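Q: Have a look; sequence and predicted model below, questions after that.
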Amino acid sequence: MTELKVEVDAAEVGFDADRLRRIDTHFRRYVDDSRLAGWAIAVARRGRVAHLSHYGRRDVEAGLPVEGDTIWRIYSMTKPITSVAALMLYEQGALELTDPVSRYIPSFADLRVYKAGSALNPATTPVTEPIRVWHLLTHTAGLTYGFHHAHPVDEMYRLKGFEFGAPRGMDLAAVCDAYAQLPLLFQPGSEWNYSVATDVLGRVVEVASGQSLDRFFAERIFGPLGMTETAFSVTTPEGLARLASLYVPRPGGGLVRNSAMGDAITREPTMLSGGGGLASTAYDYHRFTQMLAGGGELDGERLLSPRTVRFMTRNHLPGNAELDTFGRPIFSESSFAGVGFGLGFSVVTDPAAGKVLTNAGEYAWGGLASTAFYVDPVEEITALFFTQLMPSSTYPIRSQLRALVNQALVD
């Protein structure tokens, strides 16, 4: 068990320490008025941690505080890790971004696209081109999530047991075969829709590498980066003692513990979800973001080429489109204006359009329980925010974090 530590005086890397403390002052209010149970924040510049703080409780009912080694469910912050895994295989020639997914998952060979009708009686049409690996990485495959509640195909996912996660007993291969039996929302490459695409990408990683996803992560990513506490489950007594509890807002104010979903991480999963299955710590995920910020390398361990990282973190939407025009409006915690999407990350294309204090080229993502990270290559900043409140659209944490970090820069 390893904890992050402050590594540099804030002024040495261009921050005003008093202004950095505004981050804590602001987010303490979230805990003091019971909007959040607790949180942890880490801000680094030029590879060194300049601000580190935590506040509140990891378990409200037990009165246990958030600590530096608290374990968090990171949900969709798993997606960038799976995307890195896929690009590592791309670099070694094990897959092409233009490969049809059916090369790795044969059930994806003859897909259909929703045209009209209800979830119980849909009309469909054949795909005009196959789903390709790059469609999975960019969420342009036409897949969806059952929890969106925005389309008849979302309902079809729920009817099959795919709302949050998958029915018990199904492994990743079986889950992907089940997805292939459901119609797509749209023709691959024609729109953006946040989806199970990264779970399917995880299966592609398994087939292309010849390893299970957990083994690939452990041997090729977590081991080299020293991410010793990032895994698909938390089962040891010592780990369970440090695991934060999961909450949802109580109508009228306050928090309600969500044990039904929260306890899932305490069991070994049958399905290894590359889209949302991991738990991690501030130390571990900081290591991952430093690898990205370092152009694919950290402490002498190189996972990716700097050129590959730059390639991943540019906008890959067709015609350099932005999410507000190319995507379906399903997320509300982050503006789609001025934001595109790369190979596993949101990418800021126009900060003025998004009305958020940041720089073009910033890449980021977050998780269902309101965790978030971003990397700003212009300012050489990485920032992490951990908490355990779902859904992540409840409060504007991501935009507030960016503003509070960047207003503290004075160089």
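A: That came in fine, so what should we check first?
Q: rest of the way, CA atoms for contacts and neighbours
A: OK.
Q: measure Ala123 to Ala180 for me?
A: For Ala123, the distance to Ala180 (CA to CA, to the nearest Å) stands at 16 Å.
Q: Which one's more surrounded, these two?
A: Neighbours were tallied for Ala123 and for Ala180 using other CA atoms under 10 Å; the higher tally belongs to Ala180 (21 against 14).
Q: close enough to count as contact, the more buried one and Pro106?
A: No: with contact defined as CA atoms under 8 Å, Ala180 does not reach Pro106; the gap is 9.3 Å.
Q: Now for those two: what residues contact both?
A: Counting by CA atoms under 8 Å, 6 or more residues apart in numbering, no residue touches both Ala180 and Pro106.
Q: contacting residues around stretch 61-75?
A: 1-4, 38-40, 54-59, 239, 242-244, 265, 275-283, 366-369, 371, 386-388.
Q: Can I get the buried ones among these as something I can paste into ChimeraX?
A: Here is the ChimeraX command that selects the buried residues among the contacts of stretch 61-75 (16 or more other CA atoms under 10 Å):
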select :4,38,39,40,54,55,56,57,58,59,239,242,243,244,265,275,276,277,278,279,280,281,282,283,366,367,368,369,371,386,387,388
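Q: out of the contacts of stretch 61-75, which are inside strands?
A: Counting by DSSP state E, the contacts of stretch 61-75 place 38-40, 54-59, 279-281, 366, 386 in strands.
Q: Tell me the one among those nearest to Thr138.
A: The closest of these to Thr138 turns out to be Gly366 (CA to CA; 15.3 Å).
Q: number of nearby residues for the closest residue to the closest one other than its chain neighbours?
A: Spatial nearest neighbour of Gly366, chain neighbours left out: Ala372 (3.9 Å); criterion: CA to CA, 6 or more residues apart in numbering. With neighbours defined by other CA under 10 Å, the count for Ala372 comes to 23.
Q: Also Val196?
A: That count, for Val196 with other CA under 10 Å as the rule, works out to 24.
Q: Tell me which residue is most central in the protein.
A: In the chain, the centroid-proximal residue (CA atoms, centre = their mean) is Met77; its distance is 2.4 Å.
Q: out of the ones in strands among the contacts of stretch 61-75, who's nearest Ala141?
A: Gly366 (20.2 Å).
Q: Does the closest one touch Val375 like I think?
A: No: Gly366 lies out of contact with Val375 (CA under 8 Å); the separation is 12.0 Å.
Q: Take this one as well and set it beside the first:
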Amino acid sequence: MLENISHYGFDTEFLTRAFDDLSTKYVDSGKLSGFSVLIARNREVAGIYHTGYSAMGDEKEDAFPLKDDTIYRIYSMSKPITAFAMMRFVERGQINLDDKVKDYIPAFSDPQVWVSGDTREFTTRPSEKDITVFDLLTHQSGLTYDFLGEHPIDALYRRKQLTGGRSCRPSVEEFVNEIAAMPILFTPGEKWNYSFSLDVVGRVMEVVSGKSLDKILHEEVFGPLDMKDTGFTLPADKADRMTHLYFKDHRKDFIRCIDRGRDTTFLKPAEMLGGGGGLLSTLTDYYKFCRMLESNGTVNGRTLLSKKTLDIMRSNQLPGGATMKEKAACKFSESDMEGTGFGISWSIITDPTTEGNYASRGTYSWGGLGNTYFFIDPVEKISVILMTQIVPYGIYPIRTELKEIIYKALK
């Protein structure tokens, strides 16, 4: 559906050819079952491109062509939604950004910074600073992820089976309390490290409101935006719209299905509501969220968040205007680190001249483990969403290729 995209300043012929080439490279070759791209400009959908199916290989008999309302596991694209909900709490005065997390979750009362050792025997020192809500929202808390594989604390998370999965603990409360008992990588605010911080943010909102995170997100985001296909659990009557999830073992160059669409684990209610990566959504549902961001927090005449607060979210919050590369304690990110800062829950391009950035200064973006991705360029007034389903993130350079195509297609 790219027929009218020239009306929005794109070269239709170039874009169609480039997307078809991308489809040949990834879908026809069996690297992806399919992918979908939504392109919007000036807060209107300019075009949507679908290629491939919901499944491939041995599961091809269950496949259906990808559509606007196909449901995907969006993993870390949940983070901006959770952060947006938290900023509504902040704007109403229910929470302050400089509040100490221990005031809401006592398990964080004595953060210990890693000094040396291994997963069985290690030494720590008391942190000079408590973790704040701001630290959580900007990934400067010192927490980490089990899958990073770069520091002994990452391995310690794995040893304790702190994976953040839907059933890894009976509740997010128990999970977050166990995370709080782990050493942190650095004094909060010193560095940037990708982590379970947004899962902790979700728990803070639960404590403040007395409600579960699914209800909070429905009230703060999904309801007002009419995002009817976004949530933590898949209703049985929507199972026929769910994609299969694939895993690529890069060492063995082998791809296998790890979660079937109609039999997905998401049919069962999640025991742990993870604000950092637990949501399902669709191309068109997520665009409703992006369009609201482009509209400076308003939808249908209703203001969900003020432009002033959104501008804080869309500004680099790393100390001294540093880039992610300068402040990162880990190598992993859902975006390029060079020439890129970090705001509240997403990366922000600070130097558009850096190779591979393509987009304008101030463009903000984030992605998910399943290689989903979105970016919003406030200068060109473009928003783009990519949906596909293969893990781990970065197994193919499709995000970078997509950005290059979009900007080369601009007239």
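A: Yep, that arrived. Every value quoted in this text rests on a predicted model; they were computed, and no experiment measured them.
Q: what TM-score do we get after superposing?
A: The TM-score (TM-score structural alignment, normalised by the length of the first structure) is 0.94; 404 aligned residues with a CA RMSD of 1.9 Å.
Q: Return the distance of Val172 of the second structure relative to Asn300 of the second structure.
A: Distance, Val172 of the second structure to Asn300 of the second structure, using CA to CA: 33 Å.
Q: between these two, who's got more neighbours?
A: Val172 (26 against 8).
Q: Asp259 of the second structure -> the first structure?
A: Using TM-score structural alignment to pair residues, one finds that Asp259 of the second structure aligns to Ser259 in the first structure.
Q: Excluding chain neighbours, what is closest to its match?
A: Leu246 (6.9 Å).
Q: Check Tyr75 of the second structure too.
A: Nearest residue to Tyr75 of the second structure, sequence neighbours excluded (CA to CA, 6+ apart): Gly277, at 3.9 Å.
Q: That neighbour: what's it in contact with?
A: 74-79, 199, 368.
Q: Restricted to helices, list these.
A: Using DSSP state H to define helices, the subset of the contacts of Gly277 of the second structure located there is 78-79, 199.
Q: burial measure for the nearest residue to Leu120 of the first structure once chain neighbours are set aside, as a count.
A: Take Leu120 of the first structure and drop its neighbours on the chain: the residue closest to it by CA to CA, 6+ apart is Met156, 7.6 Å away. Met156 of the first structure has 20 neighbouring residues, counting by other CA under 10 Å.
Q: Which residue in the second structure aligns with Met156 of the first structure?
A: Match for Met156 of the first structure (TM-score structural alignment): Leu156.
Q: so which strand or helix has its match?
A: helix 152-159 (DSSP states H and E).
Q: Summarise which helices and strands that helix is packed against.
A: Identification of packing neighbours for helix 152-159 of the second structure by 3 or more CA pairs under 8 Å, 6 or more residues apart in numbering; DSSP states H and E yields no helix or strand.
Q: Just the element for Val45 of the second structure, please.
A: Secondary structure from DSSP H and E places Val45 of the second structure in strand 44-52.
Q: Report the mean deviation for that strand after fitting onto the first structure.
A: Following the fit onto the first structure, the mean deviation recorded for strand 44-52 of the second structure is 0.9 Å by mean CA distance after the TM-score superposition for the first structure.
Q: so where is that strand in the first structure?
A: Using TM-score structural alignment, strand 44-52 of the second structure pairs with 48-56 in the first structure.
Q: quick one, helices of the second structure?
A: 12-23, 78-91, 133-137, 152-159, 172-180, 197-209, 213-217, 223-225, 283-294, 307-313, 324-327, 398-408.
Q: among these, which is nearest Val115 of the second structure?
A: helix 152-159 (10.7 Å).
Q: and the corresponding residue of the first structure for Arg120 of the second structure, how many neighbours?
A: Mapped onto the first structure by TM-score structural alignment, Arg120 of the second structure lines up with Leu120. Neighbour count of Leu120 of the first structure, defined by other CA under 10 Å: 11.
Q: do Ala236 of the second structure as well
A: Ala236 of the second structure - counted by other CA under 10 Å - has 12 other residues nearby.
Q: That one contacts Leu267, doesn't it?
A: Yes: if you go by CA under 8 Å, Ala236 of the second structure and Leu267 touch, sitting 6.5 Å apart.
Q: about what we covered before: and the residue nearest to Leu120 of the first structure, how close does it get to Thr125 of the first structure?
A: 16 Å.
Q: Over to Gly223 of the first structure?
A: From Gly223 of the first structure to Thr125 of the first structure the distance is 45 Å (CA to CA).
Q: before we move on, what about Glu301 of the first structure?
A: Counting by CA to CA, the gap from Glu301 of the first structure to Thr125 of the first structure is 47 Å.
Q: wait, which of the contacts of Gly277 of the second structure is closest to Met313 of the second structure?
A: Nearest to Met313 of the second structure among the contacts of Gly277 of the second structure, with distances taken as CA to CA, is Lys79, at 12.5 Å.
Q: I figured the closest one hits Leu198, correct?
A: Yes: contact between Lys79 of the second structure and Leu198 holds when scored by CA under 8 Å: they sit 6.2 Å apart.
Q: what sits in contact with each of those two?
A: 275-276.
Q: distance of the nearest residue to Phe222 of the first structure once chain neighbours are set aside from Ala42 of the first structure?
A: In space, and not counting its chain neighbours, Phe222 of the first structure is closest to Thr228: 6.5 Å by CA to CA, 6+ apart. Going from Thr228 of the first structure to Ala42 of the first structure by CA to CA gives 18 Å.
Q: who has more neighbours, these two?
A: Ala42 (22 against 16).
Q: can I assume the more buried one is in contact with Asp24?
A: No: using CA under 8 Å, Ala42 of the first structure makes no contact with Asp24, being 10.8 Å away.
Q: so what sits against both of these two?
A: Ser53.
Q: Verify the contact between Leu137 of the second structure and Ser197 for me.
A: Yes: with contacts counted by CA under 8 Å, Leu137 of the second structure reaches Ser197, the gap being 6.9 Å.
Q: Using CSV, lay out the contacts of Gly277 of the second structure together with distance to Arg166 of the second structure.
A: Formatted as CSV, these follow (distance: CA to CA, whole Å):
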residue, distance to Arg166 of the second structure
Ile74, 13
Tyr75, 11
Ser76, 14
Met77, 16
Ser78, 14
Lys79, 15
Asp199, 12
Gly368, 16
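Q: between these, which is nearest Trp114 of the second structure?
A: For the contacts of Gly277 of the second structure, the nearest to Trp114 of the second structure is Asp199 (21.4 Å; CA to CA).
Q: Could you report the separation of that closest one from Arg88 of the second structure?
A: Taken as CA to CA, the span from Asp199 of the second structure to Arg88 of the second structure is 17 Å.
Q: who has more neighbours, the two?
A: Asp199 (26 against 18).
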